[in-house]
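no FASTA, just this:
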């Protein structure tokens, strides 16, 4: 049921809306109990080992033959120190990339924050930091000392978020953060953070303790057995700690979800029901545009040029992407209807969701339902959020410069208008022209064809036919393609179990679909998607065929020129797909072979074999790329006058070997990233030049004029590798039972590992206690006679 509160939001509404719910209180109790249980169990086990070592040592001092006891003392000290060592690796919780701002530097911002904190009934921020993330967050100064003493909360404000939101929506986001400031249960998160570092270091880190056991196992056969026993106990301790902390994380995740919903209600009470929802809606576009702006800034830095204001680039990209995607909702919020605004929804529920137990935040549609359960109508201030900073231009320039650090030599300054013109040219390319209805965005053009000749079909050389190539109905097919892709992806996740549906039923296209019906629904969606893709491919064939026919009629080498561009487009798409697939296959082998955290010689050989398969693919790409002969216009568009030899560079990576895998695997990742970036640039330039050339041919065909002769066409070497869809290298998506047991992957393997580990630790503890008792000093036995002649036992 939805209640509508017509009065303006005020701080007084916090008491009405933002009181902790029963679920919140229950989650808080469970989280605290689970965390205390984990800490108590952890320190009890560590203390037991050290206490047992002291007890056995005391016993050994009075024993006649204490060699075995001293060995047990050493083992217990080893286990106790093994558990306590992780306490010394707790790090500060200060996120990287923060720049502190003070009230003296930004008085208007601090006045705004203080007013908001006071209205929320929350403590003011101890310190305020700015960052280059699309984020706003609360964090503590965390150390072991802060677990016992109160720690004040700091506030992070991401400037890309400031850039993307109007002032009213930013106020809602910050009101949400001050809702966290007022939550005493935030302390649980502080303790969980420290516990997570301790448990994570114990479970994942391999240090001198493990090296000592490995060294002992190599010295002698007798020591090897002893070392194996110690390693088995260490594995059991690690397994117990990991499984116990998983339970703590589950409880903390449940509490975190309730805390987010309660903090949302604080924002609703102060800013209304719509502002926070609108801000959440803008986050996707803000993050997407920011990542593109970052990539542009780093590319410019690689060329020695500085970007004066990356936030201006982000804003421009947001506007251009909305036009390219033909999506009015990209970076913008649909207007709230005048009638029944409380029933207006911005987010829709997805078909499936990740398992709820591991989610630390509610889903967006759940947050919207929570915010509008008691609807509060309020106007949203549309002023720029940069108005909170007195010297916004100076701040934007300083934080933009911080993105690339301090390169040597220093980057050359570039006027902002010149930078924005360059960005506009990048996003005003021919392939983004609205007349193409988005058919060339986010879609392979040549990947499905075995050779470039299969990318066109004969079409009559009729000049009037060209006007019908890109009808308005094509836009509907492109939208349907994106919708079906998204639907198929969600259904695939449901079928394989990566996501789950609420109540076991999925609402698909307005109808409820049971889980047993999902495979059939997936097959139907896949079939519909293939039909749309086939229609679009047929459209591509007609477009290429008509332009080929008109180019043949015009003469001047234009048909050969279009053929060359189509060939290099085919090469670039297949080469990139082959490299990405080989890299993915190699990573899959590495992931499978290292899943158990230990790797033997046979597994190393399998990793090396897969890695060298990737090496051969890269070697072939670089060899064939050096044989490409690109035409002059394509070279200029690429910015590589010498063609692909200059574009890719020389391939210098040696083959993988067992002794260089540690450095080879990170290195090949950089080579793959570089190669894919360059092939993507080649593919984009080839597509752009193809469309420009086709537009030129179409224009002359309509006017009945003859163009200048075409440049010498691009030539592509024969024999390059192709990878059509469906021919990808096989992947292993399931682990064997032994590896699943070692990783506790699933309820049954996890339960089995817990049982085995707990049994080994229990036997170890019991054996230690029994050994100390059974070998307690007995003293000397003397038989003598008393005065009555009876035998007396003297100890």
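Sure thing, it's come through. Everything numeric in this text was worked out from a predicted model, so none of it was measured.

okay, CA-based contacts and neighbour counts for the rest of this
Fine.

show me the strands in the stretch 451-600 of the chain, by range?
Taking DSSP state E, counting those that start in this stretch, the strands of the stretch 451-600 of the chain run over residues 505-508, 511-514.

correction: the chain
Taking DSSP state E as the test, the strands found in the chain are 3-5, 99-101, 128-131, 136-140, 153-158, 374-376, 505-508, 511-514, 782-785, 791-794.

please name every helix or strand in contact with the last one.
Think strand 791-794. Using 3 or more CA pairs under 8 Å, 6 or more residues apart in numbering; DSSP states H and E as the contact test, the elements touching strand 791-794 are strand 782-785.

off-centre distance for the strand it packs on?
On the basis of CA atoms, centre = their mean, to the nearest Å, strand 782-785 is displaced by 80 Å from the centre of the chain it belongs to.

contacts for it next, please.
Residues from elsewhere that reach strand 782-785 (CA atoms under 8 Å, 6 or more residues apart in numbering): 791, 792, 793, 794, 795.

the second one: how many residues sit nearby?
Each residue near residue 792 was counted by other CA atoms under 10 Å, and the total is 11.

the strands of the chain: which one's closest to residue 37?
Closest to residue 37 of those is strand 136-140 (CA to CA; 23.1 Å).

second one coming, line it up with the first:
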């Protein structure tokens, strides 16, 4: 089959004017252009100040040194020159900065390898009025993009653009939809008037470098400041001055970027219409829906593949596993399929939409919402005959391409692994299916336990209440009814909405207005709503805790009816579970403090001596706390034995950490040891989570067994 046969039909009699930039785009461009001009005026003023400082700084230094030559005047003069030079260099250093768009997952492909794909892209480039890409790359994810390296010269010279095609995308759409997605990417650069967007993109990144990026300039200033004395004093002055400049430019940059995000959304609308003009409205609409679900499936499959890799199993073709994940999500969400691709009808969308009561128009979003994009697409109906074939047909040997990318991805993720032995993807998928099946909860639970832990309650007191005949459900179906599950889902929604309200209050989410329960509110009213929601959540959590006690009470009474050999282990399993939850919470708090330290190390360019001492003190304190928690873990005795991989029983403490605790100095800072220490804390939390999850599954299995009247074994082991 040649490339002509593979190229999908284009819409007939389509109004080509739909691809002309509309009034909204022109309005957004005007706003951004004016804001950039304002920024440049501020910048030019600062640049003039830098030039004046450089001139008068050199003059002043010369005057001081020649007036009275001494070590002090020499150091002062050198400091003045250093200040002026560093300030001036800061203001122009971005000119020499090239921003490279790099992705180690990319692999370049060539026309002699895939002639049909290149012919397809060449024809599409011609149809959209876009230059053929300089280079074409493939990458593993569900994605496609046009990218390029930007620098100061990009403002004056044309920049060749490259095309990246994610193989996950190829795995997610049909041929017509593939055409629409690539046309969308070309659409960003297909019109001359759209080049202004590219220009502003380059300016935006240059300004970001000036304001936020820390580089060799900052390291040089830090070394200068560490010299101390009069000469080092001028480095401190330079740092303070640049901090003020960065603050001013940062405010201006945020102002520009707010307009730029609006422009970016307008550009997305335009690019969608370019895709509609050459591929049709339905393919573009369906592509958006399929890509969204397929991206979730890709992450889902990669998580399971990582679990299998930890067990020494490596799939030879992750795209077969990706297809299996798509099928799994289709089954979960009750979606039909066309081949392995999901069919997402209009009636399916509300069932999978967010249940949030909070609606915010995110002015910082670079893309419109899916709903907004679909409305924009359907305003311009363009009918085509759908080419349902797979875009894999454009590649000469699809299986070979998939396997090569799979091996490349494993080598990136596992760089220390040589001569990796890959297994048949279907065999690996069988293990994944077994893992998924093992993780499934019995259908009778009806989603009652989905996405949550069991709420803590006092086990002995609850047992006493049962003996005192305090009211408990007598029907299993009442425990897990649809009404009960819906109330739990509402609690999840309220908790998420409460977090968003807190972000609005703190300024993390910049929203002057928002809607809650379809009523419009101002930002200053978010605090009152949060208080109201806190009351709702507290009542719902109290209800849920009582509900979990009801579940315990129901099955405990069944266990008592079957004897102590059932009731005692069942109660003990809850005691174990709550103890494990408490341990996980302690170590999670420790990890959070560790992450704060690590974040500071990445983002803070300079540290004073006092700050360094405080940092070492904080790390030392965390280290001692970690050792204390591990000692306390030695006192935990679970009611069921824990076994290691060799099958020998271990204590809980030995299960969560087998090697010695990393050595951390209380005097000096060692970044490598900090990394080892942080990895150990994460490892302990992961192992506790594994044991907790196994204990949780044991509880649910015991409940099923009790309801069936089966005898339950007390020698089940929790694997760590």
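Received it, and whenever you're ready, just let me know what you need. Fair warning: this is a prediction, and the values are worked out from it, not measured in the lab.

overlay them and tell me the TM-score.
For this chain pair, the superposition-based TM-score is 0.80 by TM-score structural alignment, normalised by the length of structure 2; 693 aligned residues with a CA RMSD of 4.6 Å.

residues contacting the nearest residue to residue 719 of structure 2 once chain neighbours are set aside?
Nearest non-adjacent residue to residue 719 of structure 2, counting by CA to CA, 6 or more residues apart in numbering: residue 643, 5.6 Å away. Listed by CA under 8 Å, 6+ apart, the contact set of residue 643 of structure 2 reads 649, 650, 655, 717, 718, 719, 720.

just the ones of these in helices?
If you go by DSSP state H, the contacts of residue 643 of structure 2 have residue 655 in helices.

please report the distance of residue 63 of structure 1 from residue 774 of structure 1.
11 Å (CA to CA, to the nearest Å).

any chance of the strands of the stretch 451-600 of structure 1 in TSV, with distance to residue 141 of structure 1 and mean neighbour count too?
Shown next, in TSV, are these (distance: least, CA to CA, whole Å; neighbours: other CA atoms under 10 Å):
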stretch	distance to residue 141 of structure 1	mean neighbour count
strand 505-508	44	18
strand 511-514	48	12
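
distance from the lengthiest helix in structure 1 to the middle of the chain?
In structure 1, ranked by residue count with DSSP H as the criterion, the top helix is helix 221-271. For helix 221-271 of structure 1, the distance from its own C-alpha centre to the chain's C-alpha centre is 20 Å (CA atoms, centre = their mean).

now stretch 577-589 of structure 2
Centre-to-centre, stretch 577-589 of structure 2 and its host chain are 25 Å apart (CA atoms, centre = their mean).

equivalent range in structure 1 for it?
Stretch 577-589 of structure 2 corresponds to residues 569-581 in structure 1, going by TM-score structural alignment.

the matching stretch vs structure 2, average distance?
Aligned to structure 2 and superposed, stretch 569-581 of structure 1 gives a mean residue distance of 2.2 Å (mean CA distance after the TM-score superposition for structure 1).

returning to what we had before: distance to residue 32 of structure 1 added to the strands of the stretch 451-600 of structure 1, as CSV?
Listed next are those as CSV, based on distance: least, CA to CA, whole Å:
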stretch, distance to residue 32 of structure 1
strand 505-508, 34
strand 511-514, 37
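
which one of those strands lies closest to residue 565 of structure 1?
Proximity to residue 565 of structure 1, assessed across the strands of the stretch 451-600 of structure 1 by CA to CA, is greatest for strand 505-508 (42.2 Å).

many thanks, have a good one.
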